[in-house]
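[1] starting from these lines, generate the structure:
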Amino acid sequence: MSSIKIRSIEYKDNEAIALVIRSVLLEMGVPKIGTAYEDESLDKMYETYSKDNQMYFVLEEEGKIVGGAGIAPLKNEDITICELQKMYFLSEVRGKGVGFMMINTCLDFAKEQGFLKCYLETMPYMTAARKLYKKVGFQDLEKPVGNTGHYSCHAWMIKDL
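    As a prediction, this is how the structure comes out:
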């Protein structure tokens, strides 16, 4: 794991992270409609997250982008709630503790920005991801919060920061 590092996204990472996210979504059988797959921001992640109160982090292994995750204010919701967004990793790095490292990097950033809660949406069958989210303190919700546009995601979670 010493060759793995987490860093802020750079413009040059746009194409690589879009490819990682789309390939993981396809691998997991996630619908292309109503999920992150069709987000316009996917092809311009650097520009999307270059605003106040948000950041996207990439996971780099020996110079190759192998995953990432971001924090941004939750759309159409109280300004004290952020969203953990687009957290995906290639299969080659899963199970090595990188998800735990990444989520803590994101949550630390969220706290630094003054957010009080962190929300996320995922798929009910993504059991490994949901197990990680619960491990760091996320709790299940019965319905979505805000309006992310991801109407195909049917598992919602939130955590007090």
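
[2] for the rest of this, base every contact and every neighbour count on C-alpha atoms.
    Noted.

[3] is it true that Gln139 touches Asp160?
    No: taking contacts as Cα atoms under 8 Å, Gln139 lies outside contact range of Asp160: 9.3 Å.

[4] this one next, for a side-by-side:
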Amino acid sequence: MNTWKIREIKPEDNQQVKDLIRNVLVEMGVPKVGTAYEDRALDDMTNEYVGERQAYFVVEENSKIIGGAGIAPLTGLEEKVCELQKMYFLPEARGRGIGTDMINKCLQFGSDQKFKKCYIETLPYMENARKLYNKSGFEVIEKPLGNTGHYNCTVFMIKDLVLN
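    I've put the predicted structure just below:
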């Protein structure tokens, strides 16, 4: 039995999510510019993911947010491609299958919203994340798609979605 649950973000989660994302980025040695670290969206993630065809999910365990991931239209290719965004987990969430469940939740959402593909950007040294994406069916592509503004992310991956 899981001691955690995946649910949509609520306004009272905003500060925890912002701190979680920034703490994980610092832990991973990610540059603070040209990455999610400097995104203004972190100040109000609930509001950032309001609207059609987008959602941000959090993993909650014992009243604490231990991970999260968003899914939204990819800027520049909004009609057909969604982007898996801001997927980060605290150390206590890793290696427990939570990442796979989160990706599946996000991909199902993308499929339900009639996106044809899902795109993600990451960094070469985020090896565990890349392994998880590979295991979930993402494939590396040569060039970035859309316009994410994350110029320091140099690994680009895509996956075809099964439409329902």
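
[5] following element in sequence after the helix or strand in which Ile103 of structure 2 is found, please.
    Counting by DSSP states H and E, the element that carries Ile103 of structure 2 is helix 98-112. Downstream of helix 98-112 of structure 2, the next assigned helix or strand under DSSP H and E is strand 117-122.

[6] would you indicate which residues of the helix holding Ile103 of structure 2 are buried?
    Of the residues in helix 98-112 of structure 2, those scored as buried under the neighbour-count criterion (16 or more other Cα atoms under 10 Å) are Ile98, Gly99, Met102, Ile103, Lys105, Cys106, Leu107, Gln108, Phe109, Gly110, Ser111.

[7] save the residues you listed as JSON lines, and put in distance to Pro73 of structure 2 too.
    Listed next are those as JSON lines, based on distance: Cα to Cα, whole Å:
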{"residue": "Ile98", "distance to Pro73 of structure 2": "23"}
{"residue": "Gly99", "distance to Pro73 of structure 2": "21"}
{"residue": "Met102", "distance to Pro73 of structure 2": "17"}
{"residue": "Ile103", "distance to Pro73 of structure 2": "16"}
{"residue": "Lys105", "distance to Pro73 of structure 2": "16"}
{"residue": "Cys106", "distance to Pro73 of structure 2": "12"}
{"residue": "Leu107", "distance to Pro73 of structure 2": "12"}
{"residue": "Gln108", "distance to Pro73 of structure 2": "14"}
{"residue": "Phe109", "distance to Pro73 of structure 2": "11"}
{"residue": "Gly110", "distance to Pro73 of structure 2": "9"}
{"residue": "Ser111", "distance to Pro73 of structure 2": "12"}
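
[8] tell me the one among these nearest to Tyr125 of structure 2.
    For the buried residues of helix 98-112 of structure 2, the minimum distance to Tyr125 of structure 2 (Cα to Cα) is 17.5 Å, reached by Gly99.

[9] ok, which stretches of structure 2 are strands?
    Taking DSSP state E, the strands of structure 2 run over residues 4-8, 55-61, 64-73, 81-89, 117-122, 139-141, 155-160.

[10] which helices and strands does the last one pack with?
    Same thing as strand 155-160 of structure 2. strand 117-122, strand 139-141 (3 or more Cα pairs under 8 Å, 6 or more residues apart in numbering; DSSP states H and E).

[11] average distance between the longest one and structure 1?
    The reference is to strand 117-122 of structure 2. In this overlay with structure 1, the average offset of strand 117-122 of structure 2 from its partner residues is 0.2 Å by mean Cα distance after the TM-score superposition for structure 1.

[12] run through who's touching stretch 139-153 of structure 1.
    For stretch 139-153 of structure 1, the external contacting residues (Cα atoms under 8 Å, 6 or more residues apart in numbering) are 31, 33-36, 74-77, 119, 121-124, 155-159.
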